[in-house]
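S.K.: Next one to model:
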Amino acid sequence: MTHFAAHAAPRWMTPLLHSIDDGSLHRTLDKALPPGIGPDPTKQSAVLMHLCGNPTTSTLPDDAAVLLTHRSPRMRKHSGQVAFPGGRVDATDRHHLDAALREAWEETGLQRNTITPIAQLGQVHIRVTGYPVTPILAYSEEPQEVHIASPAEVDDVFYFPLNELANPTNRLLVHRGQWRGPAFKVHDYLVWGFTAGVLHAVLQHAGWEIPWDRRTHYDLSEMIALSRNNEQH
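M.R.: Presented below is the predicted three-dimensional model:
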């Protein structure tokens, strides 16, 4: 974990920063890979987890939100999925932070000088491929101007309220074969996989989670079909 400007984080983010410091957030996120899948350090990616909200409160403010994108159904990989802005670390990127900020600008038009990077989390390995993804936590007091900057990559860009994300009516567990994981209903999209796992862990470790139904499991394919994800692969 790398700190950038933790002093600039709002008070309501303090428990989240503690969970980053003590490693508990990373232990929740980076589970052991399935048999036959090994880490692949040659495929480095970074994502930007941009949170915004009133900096004066110690509890999660009503205006707190997270920046999300909907990947174009025409994309070759992860088509139709809801994701954080981000992507592959290029040879021209100086580091993971640089990659996350560049990708966010390319996809959403987010200007890097309008947000404050707070911390770099430890690598999280994608269970299907073993590829490592590095989440970058960033903050701004208010939502920034964003738009669909790369229609070939994303067809929706939006801030979603964290209080609505934590609302039990928007939460569910999904399964595919032996795999199961958390998911969220967001603007009629289904958020699942890596992005849902990160959001679930953040809500849990930041103390923003509200008790929700963890006993009922839904078939992932059926939930995707009922959503407007329009996933093609």
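S.K.: alpha carbons only for contacts and neighbour counts from here, please
M.R.: Will do.
S.K.: can you give me the helices for this structure?
M.R.: Under the criterion DSSP state H, the chain contains helices at 14-21, 24-29, 96-108, 162-166, 193-206, 220-226.
S.K.: Looking at these, which is nearest to residue 117?
M.R.: When the helices of the chain are compared for distance to residue 117 using CA to CA, the nearest one is helix 96-108, at 8.1 Å.
S.K.: which residue packs closest to residue 196, ignoring adjacent ones?
M.R.: In space, and not counting its chain neighbours, residue 196 is closest to residue 183: 5.4 Å by CA to CA, 6 or more residues apart in numbering.
S.K.: which ones are touching that neighbour?
M.R.: 171-174, 190-193, 196-197 (CA atoms under 8 Å, 6 or more residues apart in numbering).
S.K.: separation between it and residue 136?
M.R.: Residue 183 sits at a distance of 21 Å from residue 136 (criterion: CA to CA, to the nearest Å).
S.K.: So which of the contacts of residue 183 is the closest to residue 2?
M.R.: residue 197 (20.8 Å).
S.K.: And this one, please, so the two structures can be compared:
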Amino acid sequence: MSPRSADRDHAPTVAAGPLVGTDAIPAWLRPLTDNVDGVTDSVNNRGGDRTRLVQAAFRRGSRPASVLVLFGGAFDSGDGHAPPGDADVLLTQRATTLRNHAGQVAFPGGARDPGDDYPVGTALREAQEETALDPDEVRVVARLQSFPVPPSGFDVIPVIAWSPDPGAVRAVDPGETARVVRVPIADMIDPAHRFQVQRTVMGGRVYRGPAFWVADMLVWGFTGGLLDAIFDTAGWTVPWDTDDVRDLADMLEKTGQR
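M.R.: The predicted model follows:
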């Protein structure tokens, strides 16, 4: 998600939950759309009371934004609630030449613009601008609760969507976006691709969170934490080594991200 100019007024309160009938949602996504509060609970339980206090304090000065969490794949998985073999999620990677957050991996999205049908319209507009996604090929199925992201100054509502085939997505502006990737869910939940990253300052830990190494990209921070919570809530998580903790600065240097 990249910053955009927008009014700083708070957006109207938006209720979380499904946006379409159950029959219109793939069975493998229903554990997520039926329990959107589970994502929030997963994030809060990871961070504890400190996370809740930071969220409450930060929201007062934040800007409304939304991101599109777009899952691709067959409607029927053929295996109950497990995602189908072709299931993927759409991610973008910022250009490594940018001054801020170079190489960062994110969901397509950004700040609410005046006149947006927020948050869904914002997420779809930004996704189209960043990835050439055709909104007509996307079925929006649910909204999650908002999450404050202090480093970017946004209060973000993730919009959950599905498409049997999002089509030929691409980086519309290479100066801003280096890559647009449909990452297989099977790769993301593979325990071999999962670990935690940690940042320390003066010997004290200031950040620790879940991360993924997929498609030659380090996925961490807001994006990595939200995906971790989504996978847990949807019941897709495969046990992985949470004791595998790697230094964030080292990982960013290796990947050219900052």
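S.K.: And the TM-score between these chains?
M.R.: The TM-score (TM-score structural alignment, normalised by the length of the first structure) is 0.91; 228 aligned residues with a CA RMSD of 2.0 Å.
S.K.: Please enumerate the strands of the first structure.
M.R.: With DSSP state E as the criterion, the first structure has strands at 2-3, 45-52, 65-71, 82-83, 86-88, 116-120, 124-125, 132-140, 154-161, 171-176, 179-186, 189-191, 217-219.
S.K.: Could you tell me where the last one falls in the second structure?
M.R.: The reference is to strand 217-219 of the first structure. Counting by TM-score structural alignment, strand 217-219 of the first structure falls onto residues 245-247 of the second structure.
S.K.: Nearest to residue 27 of the first structure among the contacts of residue 183 of the first structure?
M.R.: residue 197 (12.1 Å).
S.K.: Neighbours of that closest one, how many?
M.R.: Neighbour count of residue 197 of the first structure, defined by other CA atoms under 10 Å: 18.
S.K.: aligned partner of it in the second structure?
M.R.: Match for residue 197 of the first structure (TM-score structural alignment): residue 225.
S.K.: what's the answer for residue 99 of the first structure, then?
M.R.: Residue 99 of the first structure maps onto residue 122 in the second structure, by TM-score structural alignment.
S.K.: tally of neighbours for the closest residue to residue 87 of the second structure other than its chain neighbours?
M.R.: With sequence-adjacent residues excluded and distances taken as CA to CA, 6+ apart, residue 87 of the second structure is closest to residue 73, at 4.2 Å. Neighbour count for residue 73 of the second structure, taken as other CA under 10 Å: 21.
S.K.: dump the residue contacts of the aligned residue in the first structure for residue 73 of the second structure.
M.R.: Alignment note: residue 73 of the second structure maps to residue 53 in the first structure; criterion TM-score structural alignment. Residues in contact with residue 53 of the first structure (CA under 8 Å, 6+ apart) are 61-65, 140-143.
S.K.: which of those residues count as buried?
M.R.: 61, 64-65, 140-143 (16 or more other CA atoms under 10 Å).
S.K.: Between those, which sits nearest residue 125 of the first structure?
M.R.: Looking across these and measuring by CA to CA, the closest to residue 125 of the first structure is residue 65, at 25.2 Å.
S.K.: Please verify my assumption that the match of residue 197 of the first structure contacts residue 209.
M.R.: Yes. At 6.6 Å, residue 225 of the second structure and residue 209 qualify as touching, with contact defined as CA atoms under 8 Å.
S.K.: and the contacts of residue 53 of the first structure, which two are the farthest apart?
M.R.: So, the contacts of residue 53 of the first structure by CA to CA: farthest apart are 62 and 140, at 14.8 Å.
S.K.: thinking again about what came up before, among the helices of the first structure, which is the most enclosed?
M.R.: Across those, averaging neighbours per residue (mean count of other CA atoms under 10 Å) puts helix 96-108 on top, at a mean of 23.
S.K.: would CSV of the strands of the first structure with distance to residue 202 of the first structure be doable?
M.R.: Output for the strands of the first structure, formatted as CSV (distance: least, CA to CA, whole Å):
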stretch, distance to residue 202 of the first structure
strand 2-3, 17
strand 45-52, 10
strand 65-71, 11
strand 82-83, 15
strand 86-88, 18
strand 116-120, 13
strand 124-125, 14
strand 132-140, 11
strand 154-161, 14
strand 171-176, 14
strand 179-186, 12
strand 189-191, 14
strand 217-219, 21
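S.K.: how about those strands, which one is nearest residue 20 of the first structure?
M.R.: Nearest of the strands of the first structure (CA to CA): strand 116-120, 8.4 Å.
S.K.: matching residues in the second structure for that closest one?
M.R.: Residue span in the second structure matched to strand 116-120 of the first structure, by TM-score structural alignment: 139-143.
S.K.: Can you give the contact residues for that stretch?
M.R.: Defining contact as CA under 8 Å, 6+ apart, one finds that stretch 139-143 of the second structure is touched by 15-20, 25, 33, 36, 120, 157-163.
S.K.: compared with the first structure, how much does that stretch deviate?
M.R.: For stretch 139-143 of the second structure, the mean distance to aligned residues of the first structure following superposition is 0.6 Å (mean CA distance after the TM-score superposition for the first structure).
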